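Chemist: When you get a sec, could you give me coordinates for this:
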Amino acid sequence: MIRYPKPLKAGGTIGITAPSSGVPEALHPILAGGIEQFKKRGFKVEVGKTPWTNEKTASAEASIRAAELNYMLQDSNIETIIPPWGGEILMEILPLIQWDQIQPKWILGYSDTSTLLFAITVITGIATAHGTNLVDLRSNEWDETTKKFMDVLTGTEGDTIIQSSSEKYQSEWNHDKQPNPYVYELDTPTSWKTLNGKPLNVDGRLLGGCIDTLQNLVGTPYANIKSFREKYVKNEKILWYLENCEMSATDFYRSLLQLHYAGWFEQSSGIIFGRTSAGEEVNGFSTFDAMERLSQMTGLPIIYDADIGHVPPQITLVNGAKAEVKVENGLASVKMELK
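Modeler: Sure thing, here's the model as predicted:
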């Protein structure tokens, strides 16, 4: 049975720690801006030391990052944890996490943060929230898609949360952009797609994240999908969501084959792939070819160009939650039940 964290209360405390990359000094203003927005909304914010430092792709040595994260995971006064953003080598702290002492609380993020979210849900059965990063919440207003993360953080077991596909997405990143009124420059029409172009309705227990980092957990104690199924979602199907940050089409396909051969897609209902600016074709082989071949091998329906990942905005997906996803004519709805 999936365990859901207690809701973030009005005036509650949010912990900010960087288990992967910290924020370099030149970008400290965007970190401070994200922190300030939660204070403006009446929340207390406890900021660790790691968000403010970064060297060789990590905020600090693995032991320091793990110690700060363990403290925030175990402190009952901290109700929610939001890292500043992702990074590259979060997985090196996984052996240092005190898994049996984690107190259920919402943890929010994506990119390399999804490495942590995924492992926590798979190992402990505690639901986690795959959604926006702290630095992208530095505006006075949050766009309609992004702001649904608050429905999750303030949600409680038994709640139903409904989200819709965005109207537009951001085609390019610009951290120097001043919010007007949002952090994102939403400039390109959104269209969720299915492989065959037909309407699709699929449901299951959500699980996923950034495939660039998750693929490296295959065969480790932090991604025992068979055990997760037996302990927490027995006799239920998994609805996977994955997003490609940097991989070419062939890298992407090899990663999908690895997950398939490892049995991840057994007892599953479908796969949702996020929008990506990656996926460069290799000798005519495209990410569409990769998805099409995976669907043929697994028999699973596939949705792609979804509001997930490194091409914002993104909906917030709860690892472990029951979900029903409908796609028709480029529009999508996501119904999540926290039970």
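Chemist: When you work out contacts or count neighbours from here on, use the C-alpha atoms and nothing else.
Modeler: Noted.
Chemist: Check which helices and strands the longest strand along the chain sits against.
Modeler: Counting by DSSP state E, the longest strand found in the chain is strand 200-210. Using 3 or more Cα pairs under 8 Å, 6 or more residues apart in numbering; DSSP states H and E as the contact criterion, the neighbours of strand 200-210 among helices and strands are helix 113-124, strand 238-243, strand 268-274, strand 317-319, strand 322-328.
Chemist: okay, the angle between that strand and strand 268-274?
Modeler: Angle of strand 200-210 versus strand 268-274, following axes from the mean of the first three to the mean of the last three Cα atoms, to 10 degrees, is 60 degrees.
Chemist: Could you give me the buried positions within strand 200-210?
Modeler: 200, 202-210 (16 or more other Cα atoms under 10 Å).
Chemist: Now do whichever helix or strand comes after it: everything it contacts.
Modeler: As assigned by DSSP states H and E, the chain's next helix or strand after strand 200-210 is helix 211-214. Residues from elsewhere that reach helix 211-214 (Cα atoms under 8 Å, 6 or more residues apart in numbering): 88, 111-112, 114-115, 118, 242-247, 255.
Chemist: To compare against the first, here's the next sequence to fold:
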Amino acid sequence: MGIIIKPPKLQVGDTIGIITPSFPAPVQFEGRYQRGVEQLKRMGFKVKEGTCTYKTEGYRSSSIRDRADELNAFLHDPEVKAIISTIGGTNSNSVLPYIDYEQLRRHPKIIMGYSDVTAILMACYAKTDVVTFYGPAIVPSFGEYGGMFETGEQYVKDILCLERTAPFQLHIPDEWTEEMLDWSTQQRIKTFQPNEGWISLKDGKAKGTLIGGNLNTMSGFFKSDYYPDLKGAILFLEDSFKTMAEEERSLSMLKLAGVFDEISGLIIGKHEHFQDQSAPFSFNDLLLEIIGEKDFPILTNVDIGHTFPSHVFPIGIQVELDTTNGIIQLFRRWGIGMKEHLTIFDENHRKIGEKERNQVHVDGDWHETFHCWFWKEDLIYLQRRSMDKQDFPGKYDITAAGHLATDETIANGVREIEEELGLSLTFEQLTFMGIFEDVIELDEFLDREFAHTYGYVYQDETLRFDDQEVMDVVAVQRNELMSITAGRMCTIEGRSLMTNHLVQVTQADLVPHRQTYWQNVFESLTRMDASNR
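Modeler: Next up, the predicted model:
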């Protein structure tokens, strides 16, 4: 798996393209479909209907090629910022060989659906590393009688519109429903029941890439080139109207393929109208019987899939699953990549405007960042950047750092520590060191930062690295790091926190911060030393 590619967030005024890759729901349930379109418009979006919207061939909207062409047209349409399916069905897997994956990789955009659309979502992620979204569809969710359920609408805004900033814990709704009412004759809002919460089947905590979808659909492309690598993943599964016998077959398929040997955690969504066939055991009993002695955390009864309200799960982002406390935490702001805007300043730190991040580095604009140095007694901790990083791969750098986007405060910078190192700290636990000018100048790259710099006295907490960001953290002697950055030493020795082995660090191994930056850091740490005595 390569570097995660993050599509731009959805904003009011953006255009959403609607696809019908399987069942012809807009024809079968036209009134409900139209309500779904109006719901999107009330939320502030424009709508483009796909070429298969009003087509029907019985069980499917149109031919395989037509359905693929509908999706590809929206991938190539610069006006369309998101693509949402009308409903699921049975045959979305048919279009997988004909999707223009290279276009999606070059021009990422949101693709959302659920149920049978699992095939498209997982294939697009597997082929491109672009984050896709398992969430509500137009007819069943946005077209709900009386309007989309408020909680479900907010879940969409939280994720697609980034109304919540990661890291954050997913909300457990107070109530839920699986009530089935005839869509053709429905004249009342569905009845809700109290939510008993998310249930730990196996206690524990794990971090990994969130991947998954509808279990029944997976059988149509499982272990093909369109199925993602699940090594270390947090796998989520949900299903609808299946029997105990069918679930035993599907779960055993995963076991036989070695899935339960690969994943680091499992999330099971609420099963809409599950049929236990009078079995003398529960679904959870069956799951444990099939999984056997595997020791990874399992959380069940989660609100994802066919019941209401349903969360939106971004496929491809880092999450932490804490089943002991019933928590799913999203770590990474999936939309930070493509259109992240930074506030730019003049050389006196006066705000002069905003600009896209990539252009800021081309133009050499001053902007703000968050730096945090871990230290303890005579030690200071260097992060070794992932080899997947675009800038300075494999180099040693600040313990944790990141840009401050236009919509973020300095306190929001603490998220970098959790995203990169898996350590949850509050802003109040950090000590202010200063605002330091940090300039790095290379060919076609000029990074000029006003770095809001903080220190943290490391207490040997366990760190969990995001391998897309960090390879290792190495403890070195502060006085030796001071000497090598000043050119008085060529090589220093440190100890890897990952392997506990000694490693050698040369000046060429360091990200090339200017000497003035290093001096500010060391002088500030010396002052902090004195104040702690």
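Chemist: Next, the TM-score between them, please.
Modeler: In this superposition the chains share a TM-score of 0.86, using TM-score structural alignment, normalised by the length of structure 1; 324 aligned residues with a Cα RMSD of 2.5 Å.
Chemist: hmm, back to that, could you export the buried residues of strand 200-210 of structure 1 as TSV, including distance to Q170 of structure 1?
Modeler: Output for these, formatted as TSV (distance: Cα to Cα, whole Å):
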residue	distance to Q170 of structure 1
L200	25
V202	27
D203	28
G204	29
R205	28
L206	25
L207	25
G208	22
G209	20
C210	19
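Chemist: related to what we said a few turns ago, quick check: the longest strand of structure 1 compared with structure 2, mean distance?
Modeler: Mean deviation of strand 200-210 of structure 1 relative to structure 2 after superposition (mean Cα distance after the TM-score superposition for structure 1): 1.7 Å.
Chemist: Run through who's touching that strand.
Modeler: 110-112, 114-115, 118, 130, 194, 233, 236-245, 268-270, 309, 317-328.
Chemist: if you set the cut-off to 7 Å instead, what comes out?
Modeler: Residues external to strand 200-210 of structure 1 that are found in contact with it (Cα atoms under 7 Å, 6 or more residues apart in numbering): 110-112, 114, 118, 237-245, 269-270, 318-328.
Chemist: Ok, stretch 147-165 of structure 2 next?
Modeler: Where contact means Cα under 7 Å, 6+ apart, the residues beyond stretch 147-165 of structure 2 that reach it are 9-11, 39, 141-142, 309-312, 333.
Chemist: Stretch 288-307 of structure 2 now?
Modeler: For stretch 288-307 of structure 2, the external contacting residues (Cα under 7 Å, 6+ apart) are 114, 177-178, 198-206, 238, 240, 252, 255, 260, 264-270, 272, 309-311, 323.
Chemist: if we can go back for a sec, which of the contacts of helix 211-214 of structure 1 tops the neighbour count?
Modeler: Comparing the contacts of helix 211-214 of structure 1 by number of neighbours (other Cα atoms under 10 Å), T115 comes first, having 30 neighbours.
Chemist: Just give the closest residue to the aligned partner of it in structure 2, not the sequence neighbours.
Modeler: In structure 2, the residue paired with T115 of structure 1 according to TM-score structural alignment is A119. Excluding its sequence neighbours, the residue lying closest to A119 of structure 2 (Cα to Cα, 6 or more residues apart in numbering) is N93, at 5.3 Å.
Chemist: Report the secondary structure state of the aligned residue in structure 1 for that neighbour.
Modeler: In structure 1, N93 of structure 2 lines up with M91, judged by TM-score structural alignment. Assigned by DSSP: H, G, I helix; E, B strand; the rest coil, the conformation of M91 of structure 1 is helix.
Chemist: I'd assumed N133 was in contact with I315 of structure 1.
Modeler: No. Checked against Cα atoms under 7 Å, the pair I315 of structure 1 and N133 is beyond contact range at 11.8 Å.
Chemist: before we move on, back to that, can you put the contacts of stretch 147-165 of structure 2 in TSV and add neighbour count, secondary structure and distance to E416 of structure 2?
Modeler: TSV is the format used below for those (neighbours: other Cα atoms under 10 Å; DSSP: H, G, I helix; E, B strand; the rest coil; distance: Cα to Cα, whole Å):
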residue	neighbour count	secondary structure	distance to E416 of structure 2
K9	24	coil	20
L10	20	coil	23
Q11	16	coil	24
Q39	20	helix	36
S141	27	helix	34
F142	24	helix	34
P309	27	coil	30
S310	26	coil	28
H311	26	coil	24
V312	25	coil	23
R333	20	coil	11
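Chemist: For the stretch 51-200 of structure 1, which segments are assigned as strands?
Modeler: Taking DSSP state E, counting those that start in this stretch to define them, one finds strands in the stretch 51-200 of structure 1 at 80-81, 106-109, 128-130, 160-164, 168-170, 186-189, 193-194, 200-210.
Chemist: Save those strands as a markdown table, and put in distance to T50 of structure 1 too.
Modeler: Output for the strands of the stretch 51-200 of structure 1, formatted as a markdown table (distance: least, Cα to Cα, whole Å):
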| stretch | distance to T50 of structure 1 |
| --- | --- |
| strand 80-81 | 13 |
| strand 106-109 | 16 |
| strand 128-130 | 21 |
| strand 160-164 | 32 |
| strand 168-170 | 29 |
| strand 186-189 | 31 |
| strand 193-194 | 39 |
| strand 200-210 | 22 |
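Chemist: Out of those, the one nearest V122 of structure 1 is which?
Modeler: strand 200-210 (8.7 Å; Cα to Cα).
Chemist: can you give me the angle the closest one makes with strand 238-243?
Modeler: Using the same axes, to 10 degrees: strand 200-210 of structure 1 against strand 238-243 is 60 degrees.
Chemist: give the contact list for the aligned residue in structure 1 for P136 of structure 2.
Modeler: Superposed on structure 1 with TM-score structural alignment, P136 of structure 2 falls opposite T132. By Cα under 7 Å, 6+ apart, the contact set of T132 of structure 1 is 109-110, 146, 314.
Chemist: Please name the nearest non-neighbouring residue to N54 of structure 1.
Modeler: With sequence-adjacent residues excluded and distances taken as Cα to Cα, 6+ apart, N54 of structure 1 is closest to G22, at 4.7 Å.
Chemist: what about the aligned partner of that neighbour in structure 2, distance to E57 of structure 2?
Modeler: G22 of structure 1 maps onto P24 in structure 2, with residues paired by TM-score structural alignment. Using Cα to Cα, to the nearest Å, P24 of structure 2 is found at 8 Å from E57 of structure 2.
Chemist: Sounds good, over and out.
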